[in-house]
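*Asks:* Got a sequence here, can you build the structure:
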Amino acid sequence: MSPVWTTPHRATPVDAVVALPGSKSLTARALVLAALADGPSRLVRPLRARDTDLMAAGLRALGTAVDEDGDDWVVIPGALRGPAEVDAGLAGTVLRFLPPVAALADGPVRFDGDPRSYERPLNGVVDALRVLGARIDDDGRGALPLTVHGGGALDGGRVEIDASSSSQFVSALLLSGPRFNQGVEVRHVGATLPSMPHIRMTVDMLRAVGAQVDTPESGGEPNVWRVTPGALLGRDLTIEPDLSNAQPFLAAALVTGGTVVIPDWPARTTQPGDRLREIFTEMGGSCELTQYGLRFTGSGAIHGIDVDLGEVGELTPGIAAVAALADSPSTLRGVAHLRLHETDRLAALTKEINELGGDVTETADGLHIRPRPLHGGVFHTYEDHRMATAGAILGLAVEGVRIENVATTAKTLPDFPELWTGMLGA
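*Replies:* Next up, the predicted model:
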């Protein structure tokens, strides 16, 4: 059984500066683009965590040099090759972004991962790659484990996909698209498309390294993205702090009526975590963006919220935890796709908050949360880093909350317990 961590309880306002490591989403995309570039790249202050270490290891297995230089990574592209083996762990970015890269390799590339990764949908990428000319053995599962039989190149062209379960299906094809012989045209045909900010992030990063990308926002057809074939430039890129990982620390200010400063918060960003400024302000806080970073202050009161989180689903666990401590009910909508994340996050949040005395019900596309007095108990994480940080938020206000397997936070936020206790001055 995993160790249990008793979360610190805090009855007085926090007052802390919390410097966060780099963005997982930006680091993962930067690694892929650097591996496909025509020259070396330097990633300044990248995230070093399980997900990004797995991405770097997967690219090394395919023939790319990813070398440490102090806190930076220097990426030197090499001939993509197999046979190779890639461990995706439980990282959606690895299991979705690297198969298109593997299709460009010369030789077979086998992908495997944690047991839960077998349940994460991959059919959008697998089916699309087959249409674009790749040969993939997955025994019809549309999931790991699978083998991509790289032929050294990929025709590319037009493809229709249903990315309703993950915007990463679109990003995966766009990132490698410049290296396909015909580029790629991705047409989303599903009913919904969650996490659009992550697709905008992919497009912005492609353009920054020289790719030509046509999007719905730039006058193209709705739900259609086109990437022209061409060389990608090696470049230096400074990785922004991970704004989604700022969530538990900002929540601490909200829950305790204190102040937390996050240095280097960007004035403009494609990271979905930037929505926290708006959402947590509506829930009772206030914020100021300065040259130094973001200063967030809680008012001592937490208000319920009715909010569509379809574009920022990864924020749902932390918002649910704060909502369970509010003075009025909350409804979180637009996040049915969270049932297919590291765990079924909607079911997990419902079960764990309710076992602490809460009153949470699942809806078709989210959660309805009625605040109730909570009590201590074990908060299970299901090997999901955002479940662990949600439990820590609850523990600030509720004595005796114990988190099972807090080490799962190493997926995207190394040393979370130390950062958390440091914020509290413990």
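
*Asks:* Could you use CA atoms for every contact and neighbour count after this?
*Replies:* Will do.

*Asks:* Which residues does the host helix or strand of residue 198 contact?
*Replies:* If you go by DSSP states H and E, residue 198 is part of helix 196-208. By C-alpha atoms under 8 Å, 6 or more residues apart in numbering, the surrounding residues in contact with helix 196-208 are 25-26, 29-30, 33, 167-168, 170-171, 174-175, 212-213, 270-272, 311-312.

*Asks:* taking the residues you listed one by one, which sit in strands?
*Replies:* Among the contacts of helix 196-208, the members falling in strands are residue 213 (criterion: DSSP state E).

*Asks:* Just the contacts of helix 196-208: which are in helices?
*Replies:* Filtering the contacts of helix 196-208 for membership in helices, criterion DSSP state H, returns 25-26, 29-30, 33, 168, 170-171, 174-175.

*Asks:* what would the residues you listed look like in JSON lines with neighbour count and distance to residue 401?
*Replies:* Rendered in JSON lines, the data for those read as follows (neighbours: other C-alpha atoms under 10 Å; distance: C-alpha to C-alpha, whole Å):
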{"residue": "25", "neighbour count": "22", "distance to residue 401": "30"}
{"residue": "26", "neighbour count": "24", "distance to residue 401": "33"}
{"residue": "29", "neighbour count": "22", "distance to residue 401": "36"}
{"residue": "30", "neighbour count": "27", "distance to residue 401": "37"}
{"residue": "33", "neighbour count": "25", "distance to residue 401": "42"}
{"residue": "168", "neighbour count": "25", "distance to residue 401": "34"}
{"residue": "170", "neighbour count": "27", "distance to residue 401": "39"}
{"residue": "171", "neighbour count": "25", "distance to residue 401": "38"}
{"residue": "174", "neighbour count": "28", "distance to residue 401": "43"}
{"residue": "175", "neighbour count": "25", "distance to residue 401": "42"}
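
*Asks:* and for comparison, fold this next one:
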Amino acid sequence: MQISRYSAPEFDPYGDAAPDDEPGGWAAPVATGPLDAVLSLPGSKSLTNRELVLAALADGPSVLHAPLWSRDSELMVEGLRALGTAFERIPGAGGFGDDLRVVPADELTGSTTIDCGLAGTVMRFLPPVAALALGPTTFDGDEYARKRPMSGVIDGLHGLGVDLDDDGRGTLPFTVHGTGRVGGGVLEIDASASSQFVSALLLSAARFEQGVDLRHTGERLPSLPHIEMTVAALAARGVEVASPEVGRWRVAPGPIAAIDVDIEPDLSNAAPFLIGAVVAGGQATITGWPASTTQVGAQLADLLPRFGARVEIEGGRFTVHAPARGADGGRGIRGVDLHLPEAGELVPNLVALAALADGPSTFTGIGHIRHHETDRIAALAAELTALGGRVTESEDGLRIDPAPLHGGDWHAYADHRMATSGAIIGLAVPGVVVDDIGCTSKTLPQFTELWGRLLG
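*Replies:* Next up, the predicted model:
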């Protein structure tokens, strides 16, 4: 499959500089010995952007403690600001930026344009909010954003009687002609391409006059934990949510409570650092690990041992210990067979680990990641093959037969997960150059700084 290559736009989130790309790309550092690192990470993008939407629709001001400050969260803030929401930065106690006070608008107003960048949460979560605003709101984004599936949200809003003009494309750009109200009611959509279609409609549903009784009609539903995260966030704000059967959700109409929320560290962003220790040897610890969570990154506790690593979680600290090196000089990393429909965002980093394993690996159930920031299946196959890897691509998966890799250019496709996967490969393979490490600012502007700390 052919995939286009381009760079993400420059970004400087609220004055915190994004990673700079060196002329010709970022030379991924090679690990020269076992690691022994302890790192703290900024807040979860998935939780931050859900809480931003709910706070904007709430019945009073809310404070988000330790939110993520990144390109995706800035785009969400600016989109909500365009609809009338007010924001105030408050000095935070953590080391990754300020807290954020969110003041809902007395009346949401459209007659604006929202830049979605490449953020799936923005392009999918905000159109239902815009339907509750008065006036037209046009949505557009980066080049590849126009290729990302939007049918679930577009069809869902049409099904609720919202006037939405997309010229029949089923993708960005489109305009929502908000009237200040949405009737709500019974609705069916196909969310096979993205669980965000479901979350988008659930997040605003309490503000619909009849709420929503939403049913998924497709054959598969990827990334179910992200829907569970949405339901938990709604319930914490007093919204009545029920799931009477698999693939069906009911949200009752009513107020969304204004509350103060502590945002958990982003556990998916922990993946490259934990995997880095597995590749380089030694150990790495992530602090602030929640005892219970709806984040997909929590699955790393089960996934990394499949590769031969040892994991400890104690006192809010997640530590991974690399497997013992093989007598034949191998890294001791085992090949795996993984079916990961619920953990697609972890796949690029896990595939990079599999490319450095001592045996073959297969990944299945991941066809939906073809519609993420880029076609991640095709991109991973292309980049690993270009460095000497043996990769077989299928419609919904990959097979990796480890082969000696060599240095060369690693294209990120403006995709933060692809960029961090290149960094992982570079730990073990000299001469890997990531063309666009700056795109990690999408969810982790501090990536290169933290990567340096990982390597000591």
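
*Asks:* Superposing both, give me the TM-score.
*Replies:* After superposition, the two chains reach a TM-score of 0.98 (TM-score structural alignment, normalised by the length of the first structure), with 421 aligned residues with a C-alpha RMSD of 0.9 Å.

*Asks:* one step back: start and end residues in the second structure for the helix holding residue 198 of the first structure, please.
*Replies:* Residues 224-236 of the second structure are the counterpart of helix 196-208 of the first structure, counting by TM-score structural alignment.

*Asks:* Next: stretch 331-341 of the first structure.
*Replies:* Residue span in the second structure matched to stretch 331-341 of the first structure, by TM-score structural alignment: 362-372.

*Asks:* Run the chain-centre distance for the matching stretch.
*Replies:* The chain centre lies 14 Å from the centre of stretch 362-372 of the second structure; the measure is C-alpha atoms, centre = their mean, to the nearest Å.

*Asks:* got the end-to-end distance for that stretch?
*Replies:* With C-alpha to C-alpha, to the nearest Å as the measure, the ends of stretch 362-372 of the second structure fall 20 Å from one another.

*Asks:* contact partners of it?
*Replies:* Residues outside stretch 362-372 of the second structure that contact it (C-alpha under 8 Å, 6+ apart): 120, 147-149, 192-194, 222, 336-341, 344-345, 375-378, 395-400.

*Asks:* I'd like to know which of the residues you listed are part of helices.
*Replies:* Counting by DSSP H, the contacts of stretch 362-372 of the second structure place 120, 376-378 in helices.

*Asks:* Dump these into TSV; add neighbour count and distance to residue 80 of the second structure as well.
*Replies:* Listed next are these as TSV, based on neighbours: other C-alpha under 10 Å; distance: C-alpha to C-alpha, whole Å:
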residue	neighbour count	distance to residue 80 of the second structure
120	20	15
376	26	29
377	27	32
378	20	34
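
*Asks:* what about residue 354 of the first structure, distance to residue 255 of the first structure?
*Replies:* Distance of residue 354 of the first structure to residue 255 of the first structure, computed by C-alpha to C-alpha: 19 Å.

*Asks:* So which of the two has more stuff around it?
*Replies:* Legend: neighbour count by other C-alpha atoms under 10 Å for residue 354 of the first structure and residue 255, higher for residue 255 (31 against 17).

*Asks:* In three-state terms, label the more buried one for me.
*Replies:* Assigned state for residue 255 of the first structure: helix (three-state reduction, DSSP: H, G, I helix; E, B strand; the rest coil).

*Asks:* Kindly report the same for residue 38 of the first structure.
*Replies:* Judged by three-state DSSP, the three-state class of residue 38 of the first structure is coil.

*Asks:* Residue in the first structure paired with residue 183 of the second structure?
*Replies:* Residue 183 of the second structure maps onto residue 155 in the first structure when the alignment is built from TM-score structural alignment.

*Asks:* Return the residues in contact with its match.
*Replies:* Applying C-alpha under 8 Å, 6+ apart, we find residue 155 of the first structure in contact with 132-133, 180-183.

*Asks:* Give me the subset of the residues you listed that lies in strands.
*Replies:* The strands, defined by DSSP E, take in nothing from the contacts of residue 155 of the first structure.

*Asks:* sorry, back to before: now, among the ones in helices among the contacts of helix 196-208 of the first structure, which is nearest to residue 128 of the first structure?
*Replies:* The shortest distance between residue 128 of the first structure and any of those, using C-alpha to C-alpha, involves residue 170 and amounts to 9.8 Å.

*Asks:* Map that closest one onto the second structure.
*Replies:* Across the alignment, which pairs residues by TM-score structural alignment, residue 170 of the first structure is matched by residue 198 of the second structure.

*Asks:* Is that match in contact with residue 188, as I believe?
*Replies:* No: here residue 198 of the second structure does not reach residue 188: they are 10.1 Å apart, not a contact under C-alpha atoms under 8 Å.

*Asks:* joint contacts of the two?
*Replies:* The contact sets of residue 198 of the second structure and residue 188 overlap at 214, 216 (C-alpha under 8 Å, 6+ apart).

*Asks:* ok, back up a step: so for the match of helix 196-208 of the first structure, what gets flagged as buried?
*Replies:* Residues 224-227, 229-235 are the ones in stretch 224-236 of the second structure that count as buried (16 or more other C-alpha atoms under 10 Å).

*Asks:* How about stretch 126-141 of the first structure?
*Replies:* By neighbour count, and taking 16+ other C-alpha under 10 Å as the criterion, the buried residues in stretch 126-141 of the first structure are 126-129, 131-136, 138.

*Asks:* As CSV, these with distance to residue 391 of the first structure would be great.
*Replies:* CSV is the format used below for these (distance: C-alpha to C-alpha, whole Å):
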residue, distance to residue 391 of the first structure
126, 35
127, 37
128, 38
129, 39
131, 43
132, 43
133, 45
134, 43
135, 43
136, 40
138, 36
